[in-house]
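**Q** here is a sequence together with a model predicted from it:
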Amino acid sequence: MALAGTLLPIALAIIMFGLGLSLTISDFRRVVVYPKATVVALGCQILLLPAICFGLVIAFDLPAALAVGMMLLAASPGGTTANLYSHLFGGDVALNVTLTAINSVLAVVTLPLVTNLSLSYFDGGSGTLGLQFDKTLQVMAIVLVPVAAGMAVRAMAPRFAERMNTPVKIASAVILALVIAGALLQELDNLGGYIQSVGLITLAFSVISLTIGYWAPRLAGVRRDQAVASCMEIGIHNGALSIAVALSLLNSTQMAIPAATYGVLMFFTAAGAGFLLRSRTAEPILSEGSSV
């Protein structure tokens, strides 16, 4: 756990720095260009998914630590992997970048809020909150500061930022994999039971997230390519952030299990959703605000 507490925030900081290398101020301004698509996607991500996840947790009657881990996962913003999947399956990648940028900023508030409420509820109503003000500041430090630094580097040295994009991603992936493997080895005896407990619920949550991510925008009259982007953004959560908060700030390997399990399953469910959407009969692109 000491190793995770030291290296995981570093790995996450590298990941968020890499995200910053791909962002510009215009990515935040683009919300004006896609108002309906942005509002619908963020509403699903911030309000609807945590509510659905809470219902799933109650229905599956998870132990407290795993229940909080699921809620932590639901409160996490979309991951950068969503951009790749959106590109592969015909989504509006510019919208993905905008949603990731905005949601990563909002997560500084929403993630501690959902986590604290979940800890309070599933801890038998004792009112013990796990992310006090100092730890909330740590969330801000490992999310916003590296993103801002990456954006600054891109603004000052765009060519250098492009060259560093791939090495930064590789470095973060290697460190993250080592830390997660080490943390899971500490719970090796209980690992099978954990996965058995959360495998089905994480699969259900992934499928529901992808489904809502596509159909909520479509029913709101959003263009199909933007709905695909929303599908991937909402359906692919930032599991690394969930794991980092669970291991380094909450000091709980059990709370990291749902995100670790989800992190494996979501590659397959997101790919399946992408192929299903791509195989649908080609339809003309609708202008935003027109009927489905």
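**A** All right, it came through fine. Everything numeric here is computed off the predicted structure, so don't read it as measured data.
**Q** every contact and neighbour count from this point should use C-alpha atoms.
**A** Noted.
**Q** thought residue 259 was touching residue 242?
**A** Yes - applying CA atoms under 8 Å, one finds residue 259 in contact with residue 242, separated by 6.3 Å.
**Q** and here's the other structure:
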Amino acid sequence: MDPVLATIALPAVLAVIMLGLGMSLTAADFARLLSHPRVVLLCLGCQIVVLPLACLGLVLLFDPAPPLAVGMLLLAASPGGTMASLYSHLFGGNVALNVALTAANSLIAVVTLPIITNLALAHFLGDDGTLGLQGDKVVQVFAVVLVPVAVGMLIRARRAGFAARMERPVKAASVLALAALITGAIAQEWARIGDYIVAVGAMVLIFNVLSLATGYWVPRWAGAGRPEAIASSMEIGVHNSTLALAIALSPALLDNTEVAVPVAVYGIVMLFTAAANGFILDRRHTRRRDRPGKEGASSHDSGM
């Protein structure tokens, strides 16, 4: 990737996105986590433990090139993205829970993401000292994620009206930035893109569907309501691809275009699968509600 784009544009884009996330958060959002403790614990458990292990299983099964394997684990370690709240809103999820989960996941990922990524780098590429998220790089991840979020929350607390006006433009800029990052990553490896799609396409799709399904059914089986399960599904299935791309492509961090390939593919695939997931959940819920004897069914009734 072009050095100017990588060293200036990437950090700036990520800072804007995380600043926008911060401007959508308040201290009350974290307090909402206490309203659904079981769903929160299940969601975080799936995000932090279950999905990285499932992703590792897929990587061992498909046996892609080592940098692609690292990219898959980096993706699995990334927190939920802000797009999760949009999909949750469109399909009847508990958006407040999404916001709270995104906040919690983003904070926890500051610790878990470097750990999982370092383990993947050591296992698949060898610990040669040229790659990794060690020492000062972990501090950089911490800074690029938490500092803009904290600034955004401060702006929301001091200038609520300004934060509300900026919410839509920042979301639009985030979508455009993600598209630009994906395009740049694909263009960099255009000559090998066919090979990459063959290598990671099926693996990425399976992982995405597994993420969405796990996020929905685990809370449902634990007795959670349908809106909370939808929120969990979107939170777990819609990863923060921009954060993962920035870490993969930034010269200050991994600086590896191949590592970014699975993330770029996932960033495209998840937009369609998340929408399809929402439509399936909504259609099944409608059919169940309209069955004889099911009129007036509560939001706890089943989805997908």
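**A** Structure's in. What do you need? Please read all numbers here as calculations on a predicted model, not as lab measurements.
**Q** need the TM-score between these chains.
**A** Once superposed, chain against chain, the TM-score is 0.94 (TM-score structural alignment, normalised by the length of the first structure); 287 aligned residues with a CA RMSD of 1.6 Å.
**Q** more neighbours: which of residue 259 and residue 242 of the first structure?
**A** residue 259 (30 against 26; other CA atoms under 10 Å).
**Q** give me the distance between the more buried one and residue 180 of the first structure.
**A** Counting by CA to CA, to the nearest Å, the separation of residue 259 of the first structure from residue 180 of the first structure is 11 Å.
**Q** list the contacts for the closest residue to residue 126 of the first structure other than its chain neighbours?
**A** In space, and not counting its chain neighbours, residue 126 of the first structure is closest to residue 120: 6.2 Å by CA to CA, 6 or more residues apart in numbering. Applying CA atoms under 8 Å, 6 or more residues apart in numbering to residue 120 of the first structure gives the contacts 126-129.
**Q** which of the residues you listed ranks first by neighbour count?
**A** The contacts of residue 120 of the first structure, ranked by neighbours (other CA under 10 Å): first place residue 129, 16 neighbours.
**Q** part of a strand, is it?
**A** No - per DSSP: H, G, I helix; E, B strand; the rest coil, residue 129 of the first structure lies outside any strand segment and is coil.
**Q** so the residue lying closest to it once chain neighbours are set aside versus residue 258 of the first structure, what's the distance?
**A** Spatial nearest neighbour of residue 129 of the first structure, chain neighbours left out: residue 116 (5.1 Å); criterion: CA to CA, 6+ apart. Note on residue 116 of the first structure: its distance to residue 258 of the first structure, by CA to CA, is 17 Å.
**Q** now do residue 141 of the first structure
**A** Residue 141 of the first structure is 24 Å from residue 258 of the first structure, by CA to CA.
**Q** residue 199 of the first structure: neighbour count?
**A** Quick note: residue 199 of the first structure (other CA under 10 Å) scores 16 neighbours.
**Q** which position in the second structure aligns with it?
**A** Aligned by TM-score structural alignment, residue 199 of the first structure pairs with residue 201 of the second structure.
**Q** before we move on, what about residue 142 of the first structure?
**A** Under TM-score structural alignment, residue 142 of the first structure pairs with residue 144 in the second structure.
**Q** need the residues that contact the strand or helix carrying that match.
**A** Assigned by DSSP states H and E, residue 144 of the second structure falls within helix 136-158. Applying CA under 8 Å, 6+ apart, the external contacts of helix 136-158 of the second structure come out as 11, 14-16, 18-26, 106-107, 110, 114, 162-163, 247, 252-253.
**Q** now, of those, which are buried?
**A** Buried residues within the contacts of helix 136-158 of the second structure, defined by neighbour count using 16 or more other CA atoms under 10 Å: 11, 14-16, 18-26, 106-107, 110, 114, 163, 247, 252-253.
**Q** so where do the helices sit in the stretch 151-292 of the first structure?
**A** 158-186, 188-219, 224-235, 239-244, 253-279 (DSSP state H, counting those that start in this stretch).
**Q** looking at residue 116 and residue 258 of the first structure, which one has more neighbours?
**A** residue 258 (29 against 20).
**Q** quick one: map that one onto the second structure.
**A** Match for residue 258 of the first structure (TM-score structural alignment): residue 262.
**Q** most packed of the helices of the stretch 151-292 of the first structure?
**A** Each of the helices of the stretch 151-292 of the first structure was scored by mean neighbour count; the highest is helix 224-235, a mean of 30, by mean count of other CA atoms under 10 Å.
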